[in-house]
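> Structure for the following, please:
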Amino acid sequence: MTGSCNDLNVLAKSPLFDEVTTGRAPHIQFQVNNKIHNLGYYLADGIYSARWATFVKSIPKTTRPKDLKFSQAQEGYRMDVERCFGILQSRFSIVRGAARGWDREDLQYIMLTCIILHNMIIEDERPDDSDEDLESDEEEENNMKPRLTTVWEGPTGVDFDPVGRDGYHFNGFMDRYFTIRCANSHSNLQEDLIDHLWNIQGDMEI
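Below is the predicted model of the structure:
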């Protein structure tokens, strides 16, 4: 097992994008730098050499100022996500344990239960807010205040196309598979995010 369970091999076997390739994931569309993108993405570090449309990585050895600004923002947001998961790991030992021995459905229930318990703890520890406090929070967001975690439980009332072995559905599966792994989409999204962040910074300075 040593040397074979690196991030790239785990990613190749991961069911992370199964719902996207089978067409069961929620439809996502957003606009960055006046361009439309139709796939959600994860913030990833440089260890993932794959240039997928679903990954946005920082830029090593940056030379342009706007690349440096983007890398700093990407790494900062990625650390925020890692800290959120670190809270669950520090609070619940079951989240720190190995996941290989659990079924996928059991892991889903474990994580959902830990998130619910985390929210209950936050609600119990949070002081009672008066109406004035709530109004002030709406006017000025307090980033230091713990936030409740939300869980997407899937769409309601939506019928998905069956995923079968026939040519019609298989072709759709392969189209989505190659869309995820499109290096051009990866580069275009990253460049749009870089320009968007740089333009926002320029507007704020003005």
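
> contacts and neighbour counts: CA atoms only from here.
Will do.

> what residues are up against the closest residue to K35 other than its chain neighbours?
Nearest residue to K35 in three dimensions, chain neighbours excluded: D192, at 7.7 Å (C-alpha to C-alpha, 6 or more residues apart in numbering). Going by C-alpha atoms under 8 Å, 6 or more residues apart in numbering, D192 touches V32, N33, K35.

> Need those residues in a markdown table (columns: secondary structure, distance to D133 and neighbour count).
What follows is the contacts of D192, written out as a markdown table (DSSP: H, G, I helix; E, B strand; the rest coil; distance: C-alpha to C-alpha, whole Å; neighbours: other C-alpha atoms under 10 Å):
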| residue | secondary structure | distance to D133 | neighbour count |
| --- | --- | --- | --- |
| V32 | strand | 35 | 16 |
| N33 | coil | 36 | 14 |
| K35 | strand | 39 | 10 |
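
> ok, those residues vs E135, which is closest?
Proximity of the contacts of D192 to E135 (C-alpha to C-alpha) peaks at V32, which lies at 31.6 Å.

> Now do the contacts for that closest one.
By C-alpha under 8 Å, 6+ apart, the residues touching V32 are D192, L193, H196.

> ok, now which ones touch the residue positioned nearest the centre of the chain?
Most central in the chain under C-alpha atoms, centre = their mean is Y42, positioned 4.1 Å from the mean C-alpha point. Contact analysis of Y42 by C-alpha under 8 Å, 6+ apart lists T54, F55, V56.

> what's the neighbour count on S90?
If you count neighbours by other C-alpha atoms under 10 Å, S90 ends up with 11.

> To compare with the earlier structure, here is another sequence to fold:
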Amino acid sequence: MLALRKFVQAVVLLFSDEYLRAPIAEDTARLLAIGEQRGFPGMLLSVDCMHWVWKNYPKAWHGAYTDHMCKPSIVLEAVASFDLWIWHAFFGMLGSLNDINILHRSNIFSRLTDGTAPTVSYKVNGNMYDMGYYIGDGIYPEWATIVKPILAPRGNKSVHFYTMQAAVWKDVECAFGVLQSRFAIIREPARVWDQSTVHNIMTACVIMHNMIIEDEKGSTDVEEVYDYMGEKATVHQDLDQAILQYIEVTEAIRNRALHHQLRDDLVEHLWSLHGAQ
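Sure thing, here's the model as predicted:
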């Protein structure tokens, strides 16, 4: 156990900056280009949460950590790309919290609110947008930065969007599955007592997962070119411009009307691409 604690501490200390980094401008451009190729202009990543059962939890915390499956657990919120790279890992929330509660506590949009995220602009169905979005499941709120599925879709367009959105959202689910298959320590219930070690174990596994993803890619010297790259999405980063006010950006992120407009535009865009088929 002492060796395990020291190992995960070292992995987190030495490699967090490189393998848990947020997407820079070049990464964002590549993610946007791939999202556009898949039929979702402006899409960055997919988001979801995973519960890790905690076997040897302090009994006094039973109520706080008991999840919807009546088991004590700790939650990992993550966003992943098509290649299963995990770009954001927010771990340590109580198992009794759901995805919405964790979203309000996480720092997933912190770079957007403080003005340090690369600025994104893209066009869908004739309308311009200035914030990228994540693909989420039905539990997430109706925010401008999250595209949810249409519940009980009616008509060919809505059904087609529902199918395409679910296929893209599976990126993060696949990342969770690969993460657990690679590391048995997080596939089985956690057996350590202290929270710091549990946190370091999960973080170290995410870091090593990204290391493996990078290694399997091979050399990155080859220039990647995608169809329609830059046709609808552009990225630029100007750190000298005035930082947007926190409240204004937060309100823009949580804009329900913009959420519905974006989703409707994506429905029409996807139908224009594949409706004839």
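
> Give me the TM-score for this pair.
TM-score of the superposed chains, computed with TM-score structural alignment, normalised by the length of structure 1, equals 0.66; 165 aligned residues with a C-alpha RMSD of 3.5 Å.

> returning to what we had before: now check structure 2 for the residue matching the residue nearest to the centre of structure 1.
Taking TM-score structural alignment, the alignment pairs Y42 of structure 1 with Y134 from structure 2.

> Its match in helix, strand or coil?
Recorded secondary structure, Y134 of structure 2: strand (DSSP: H, G, I helix; E, B strand; the rest coil).

> Show me the strands in structure 2, by range?
Along structure 2, counting by DSSP state E, strands occupy 43-53, 73-80, 86-94, 119-124, 127-129, 133-135, 146-147, 233-236.

> any idea of the angle the third one forms with strand 73-80?
Taking axes from the mean of the first three to the mean of the last three C-alpha atoms, to 10 degrees, one finds that strand 86-94 of structure 2 is oriented at 160 degrees with respect to strand 73-80.

> So which elements touch strand 86-94 of structure 2?
With contacts taken as 3 or more C-alpha pairs under 8 Å, 6 or more residues apart in numbering; DSSP states H and E, strand 86-94 of structure 2 sits against strand 73-80, helix 195-217.

> Of those, which stretch is the most buried?
Among these, judged by mean count of other C-alpha atoms under 10 Å, the one packed with the most neighbours on average is strand 73-80 (a mean of 24).

> what range in structure 1 matches it?
Aligned by TM-score structural alignment, strand 73-80 of structure 2 corresponds to no residues of structure 1.

> And for that strand, what's in contact with it?
With contacts defined as C-alpha under 8 Å, 6+ apart, strand 73-80 of structure 2 is touched by 45-54, 65-67, 86-96, 99, 102, 171-172, 175.

> Could you do stretch 99-118 of structure 2 as well?
Residues contacting stretch 99-118 of structure 2 (C-alpha under 8 Å, 6+ apart): 24-25, 28, 48-49, 77, 88, 90, 93, 139-141, 235-239, 243-246, 249-250.

> let's see 7 Å
24-25, 49, 90, 93, 140, 235-237, 239, 243-244, 246, 249-250 (C-alpha atoms under 7 Å, 6 or more residues apart in numbering).

> For H274 of structure 2, see how far away G155 of structure 2 is.
Going from G155 of structure 2 to H274 of structure 2 by C-alpha to C-alpha, to the nearest Å gives 15 Å.

> ok, and the closest non-adjacent residue to N184 of structure 1?
Per C-alpha to C-alpha, 6+ apart, closest to N184 of structure 1 is A53, 7.8 Å.

> per the alignment, the one you found corresponds to what in structure 2?
Using TM-score structural alignment, A53 of structure 1 lines up with A144 in structure 2.

> Please report how far its match lies from H209 of structure 2.
30 Å.

> rewinding a little: which position in structure 2 aligns with the residue nearest to K35 of structure 1?
With TM-score structural alignment as the matching criterion, the partner of D192 of structure 1 in structure 2 is D265.

> try S71 of structure 1
In structure 2, S71 of structure 1 lands on Y162 (TM-score structural alignment).

> Would you quantify the distance from its match to E142 of structure 2?
Separation of Y162 of structure 2 from E142 of structure 2 (C-alpha to C-alpha) stands at 16 Å.

> the longest helix in structure 1 is where?
helix 65-91 (DSSP state H).

> quick one, what contacts K157 of structure 2?
K157 of structure 2 sits next to V267, W271 when contact means C-alpha under 7 Å, 6+ apart.

> what do you get if the cut-off is 10 Å, keeping everything else the same?
Each residue near K157 of structure 2 by C-alpha atoms under 10 Å, 6 or more residues apart in numbering is listed here: D264, L266, V267, E268, H269, L270, W271, S272, H274, G275.

> still on that earlier bit, and G155 and H274 of structure 2? which has more neighbours close in?
More crowded of G155 of structure 2 and H274, by other C-alpha under 10 Å: H274, with 11 against 7.

> which residues does the equivalent of that one over in structure 1 contact?
Following TM-score structural alignment, the counterpart assigned to H274 of structure 2 within structure 1 is Q201. Going by C-alpha under 10 Å, 6+ apart, Q201 of structure 1 touches K66, K69, D195.

> Would you mind measuring from the closest residue to the second one other than its chain neighbours to Y77 of structure 1?
Yep, that's K69 of structure 1 we're talking about. For K69 of structure 1, ignoring the flanking residues on the chain, the nearest one in space by C-alpha to C-alpha, 6+ apart is W198 at 7.4 Å. W198 of structure 1 sits 16 Å away from Y77 of structure 1, going by C-alpha to C-alpha.
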